[in-house]
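In: Next comes the sequence, and after it the predicted model I'd like to discuss.
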Amino acid sequence: MRHVRALLLGLSLLALVVSCGGYIFLGELRATPATTGEPVEFIVEPGETADDIATRLGEAGLIRQPALFRLLVRWRNLDQQIQAGRYILSPTMTMSDILKVLQSGQVVNDIQITIPEGLRLEEIAAIIAAAGLVSEDEFLAVARDGERFRADYFLLNSLPAGATLEGYLFPDTYRFAPSADAETIVRKLLDRFVEQYSTIERSVRVPGVTVHQIVTMASIIQREAALLSEMPQISAVFWNRLKPQYAPLFGGGLLGADATVQYALGYDPIEGTWWQRELTVDELAVQSPYNTRVTPGLPPGPIAAPGLAALTAAAQPDETSPYLFFVASCERDGSHKFATTIEEFRVYEAEWLACQ
């Protein structure tokens, strides 16, 4: 009889604990972090887990107990139901209210833009303006003021005085609020650059170079290479041309990249483009610090926005490559033939001209 009473007492206590736990749980579901508060922008990234979302909701002051949010998601089997996007949430919302919004897909009407690799600032400005965000002039006024951002981005430490952010606005797909101003847009692109560059900054294999020189070289590789697989070799060609031991074999320290000439020439009103298909003899000789056919060394700065593959190639050229020249191949697939001597280069050049 005594054992029965003990069992009943234990069950009663267990029921009380469960009841109290359930009461506390329900109370948390109905509770809000605050009774007043400003709306908060909250972005759910594609592929983000419920655990990560719960942590960030807690950090943003939108929920009190991230662990209970995770439990609620699992209890309702909603792990895969939370929709990526930008939401406006409030600290006056309950945990259940927030979860309903996040699975509803009723996101704020963001504007999505895609910035391809290899564009110069003016082309990026045109994409942003065409999307209805800010005008080209507004964007360029901010993007050309590199000094404005130097203190906030350590990777801009080697940016020359008076330089623009050419090359530092990372090409990718972005979503912006319709009300985003030019500085917000530029900072988001800069943030992505920092994020991507951090993946290679500890593995730079070119001795004595700055971040600015890596980005400059990467922009040239981006414009010169058609195939990702050839970027390390093309990188090696350009770095080799700058080595003193190769100066007698190729232009005395000239980089000789036609893409830099294109940048120096700027917009062609006849073709209606920033990048021309063919360059005349006079154009190839244009006097500009960006014309690496007449000015030794790297140009003063990047000529376009390089992607991660080009940045990686600039930082990690093919160290086994002895090449100083490359010519487009007749395969017409974007590939090149590489040469170590001017004689070999002329043979490949003749082949290319013959198959035109």
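Out: Received, thanks.

In: Going by C-alpha atoms from here, please, whenever you check contacts or count neighbours.
Out: OK.

In: Leaving out the residues flanking it, which one is nearest to residue 351?
Out: Excluding its sequence neighbours, the residue lying closest to residue 351 (CA to CA, 6 or more residues apart in numbering) is residue 330, at 7.5 Å.

In: Okay, one more to line up with it:
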Amino acid sequence: MKQKKIISLVAVALISILIVCGAVLMYKVFSGNTKFKEKEVYVYVPTGSDYEQVKKIIAPYVENLDRFELVANKASYPENVKPGRFLLKNGMSSYDLVRAMRKNDPVSLAFNNQERIENLAGRVGSQIEPDSLELLNTFRDSIFLKENGFTEENVLAMFIPNTYEVYWNTPAVKFRDKMIKEYNKFWNKERTAKAEAQGLTPVQATILASIVHKESVKKDERPRIAGVYLNRLKLGMPLQADPTVIFAMKKKSNDFNQVIKRVFYNDLIMKSPYNTYVNVGLPPGPIAMPDITALEAVLNPEKNNYIYFCASVDRFGYHEFAATLAEHNVNAKKYSDWINGQGVQR
């Protein structure tokens, strides 16, 4: 009887120990184990990182690293580290943290209104793992350019401004390949046919759209401006677009941060393939990244007989259009008198 009682007591003691151990284990696995105040944070694991590097990366956000390691080891995470961007939420348990570190969270990568391919590489490089130089070299790869009909001067035309879902650790080449797929998707049969109807290739349409984009922020006016430039191209006239001169000036000085509000005669005669006052036809590449409305304006231009236009004094942001040089000279003088009165020098 006494022996049975001892066995029962030992059994109870063992069960109690197991319950306590189980409770402790449950606590270590499922209780909150974060130490940041924000609702959520992202951590970034570079390509090629191992488990020891991951622990250093997440240490500032984890309250008890030993508890995290306990679960990580049980889940074989150290042997299956993945690079990428990972979302950690305040109050996550060690179990939740390990699960989160297995789920690569995509980036909503956005770009628009970039003046040069260098600016675009910097913009993209600030949002994904490859740096701007690696991206730039990938964009300018001679084999890629030749295979896809681009040059270093016009490759900016390949990038359609939008928001794209990509993984943070997407390699530069894979990102570039995604962009050429998006380009081909945008330039479907319908849009390509519209460009051809204007006597343009998709790249040429983009170059013209970049000028239209820079000429006017008024989206409702862009089809009319596109119509004017297409009229000039058909007549064999120089486009005489001030934004191309401004781009040429910035390119010559290698200072694309400067703000140029006015161009003068000496600027109009500067030698540059981007100066559409001295060269007939389109410049060798876009002078900016045109938005979709500018592209659509070139593909669906207003049919008009205008040849000239200049900034309007009466409707700020808009332009005055003319079919003859005499009409244009009147409008141009009015604008010149106004801007001289404002004291704008450059």
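Out: Yes, it's here. Values in this document were obtained by computation on a predicted structure and should not be read as measured data.

In: where does the TM-score land?
Out: After superposition, the two chains reach a TM-score of 0.60 (TM-score structural alignment, normalised by the length of structure 2), with 241 aligned residues with a CA RMSD of 3.1 Å.

In: ok, back up a step: the residue nearest to residue 351 of structure 1 -> structure 2?
Out: Mapped onto structure 2 by TM-score structural alignment, residue 330 of structure 1 lines up with residue 313.

In: how much space between that match and residue 220 of structure 2?
Out: To residue 220 of structure 2, residue 313 of structure 2 is 18 Å away according to CA to CA, to the nearest Å.

In: Those two: which has the busier surroundings?
Out: Each of residue 313 of structure 2 and residue 220 has its neighbours counted (other CA atoms under 10 Å); residue 313 has more, 18 against 13.

In: hang on, the earlier thing: looks like the match of residue 330 of structure 1 contacts residue 334 (just checking).
Out: Yes - in this structure residue 313 of structure 2 lies within contact range of residue 334 using CA atoms under 8 Å: 7.4 Å.

In: Tell me where the stretch 1-150 of structure 2 has helices.
Out: 2-30, 51-58, 65-74, 94-100, 117-125, 132-139, 142-148 (DSSP state H, counting those that start in this stretch).

In: mean shift of the fifth one relative to structure 1?
Out: I take that to be helix 117-125 of structure 2. In the superposition against structure 1, helix 117-125 of structure 2 averages 1.7 Å from its aligned positions (mean CA distance after the TM-score superposition for structure 1).

In: What sits closest to the one residue sitting closest to the centre of structure 2 if chain neighbours are left out?
Out: Nearest to the mean C-alpha position of structure 2, by CA atoms, centre = their mean, lies residue 111 at 2.3 Å. Once flanking residues are discounted, residue 111 of structure 2 sits nearest to residue 161: 5.7 Å by CA to CA, 6+ apart.

In: residue in structure 1 matching the one you found?
Out: Alignment note (TM-score structural alignment): residue 161 of structure 2 maps to residue 171 of structure 1.

In: got a list of what its match touches?
Out: 114, 115, 116, 117, 118, 189, 305, 306, 307 (CA atoms under 8 Å, 6 or more residues apart in numbering).

In: can the helices of the stretch 1-150 of structure 2 go into TSV with extra columns for mean neighbour count and distance to residue 342 of structure 2?
Out: As requested, the helices of the stretch 1-150 of structure 2 are exported to TSV (neighbours: other CA atoms under 10 Å; distance: least, CA to CA, whole Å):
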stretch	mean neighbour count	distance to residue 342 of structure 2
helix 2-30	12	69
helix 51-58	15	56
helix 65-74	17	65
helix 94-100	21	59
helix 117-125	19	32
helix 132-139	19	40
helix 142-148	12	46
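
In: How many residues are close by residue 13 of structure 1?
Out: 12.

In: Please enumerate the strands of the stretch 151-300 of structure 1.
Out: Ranges of strands within the stretch 151-300 of structure 1 are 173-176, based on DSSP state E, counting those that start in this stretch.

In: show me the contacts for residue 314 of structure 2.
Out: Shown in contact with residue 314 of structure 2 (CA under 8 Å, 6+ apart): no residues.

In: so it, which of the three states?
Out: With DSSP: H, G, I helix; E, B strand; the rest coil as the basis, residue 314 of structure 2 sits in coil.

In: how close does the residue nearest to residue 111 of structure 2 get to residue 109 of structure 2?
Out: 10 Å.

In: Ok, residue 95 of structure 2 next?
Out: Here residue 95 of structure 2 is placed at a distance of 30 Å from residue 109 of structure 2 (CA to CA).

In: coming back round to it: now for the residue nearest to the centre of structure 2: what does it line up with in structure 1?
Out: Matched by TM-score structural alignment, residue 111 of structure 2 corresponds to residue 115 in structure 1.

In: Isn't that match up against residue 124?
Out: Yes - if you go by CA under 8 Å, residue 115 of structure 1 and residue 124 touch, sitting 6.6 Å apart.

In: circling back to that earlier point, now the contacts of residue 171 of structure 1: which count as buried?
Out: Among the contacts of residue 171 of structure 1, those buried by neighbour count (16 or more other CA atoms under 10 Å) are 115, 116, 117, 118, 189, 305, 306, 307.

In: a markdown table please, covering those and showing distance to residue 256 of structure 1.
Out: Shown next, in a markdown table, are those (distance: CA to CA, whole Å):
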| residue | distance to residue 256 of structure 1 |
| --- | --- |
| 115 | 27 |
| 116 | 25 |
| 117 | 22 |
| 118 | 18 |
| 189 | 30 |
| 305 | 20 |
| 306 | 19 |
| 307 | 22 |
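
In: Out of these, flag the one nearest to residue 257 of structure 1.
Out: residue 118 (14.7 Å; CA to CA).

In: Tell me how far the closest one lies from residue 178 of structure 1.
Out: From residue 118 of structure 1 across to residue 178 of structure 1, the span is 26 Å (CA to CA).

In: cool, and residue 207 of structure 1?
Out: Distance from residue 207 of structure 1 to residue 178 of structure 1, by CA to CA: 44 Å.
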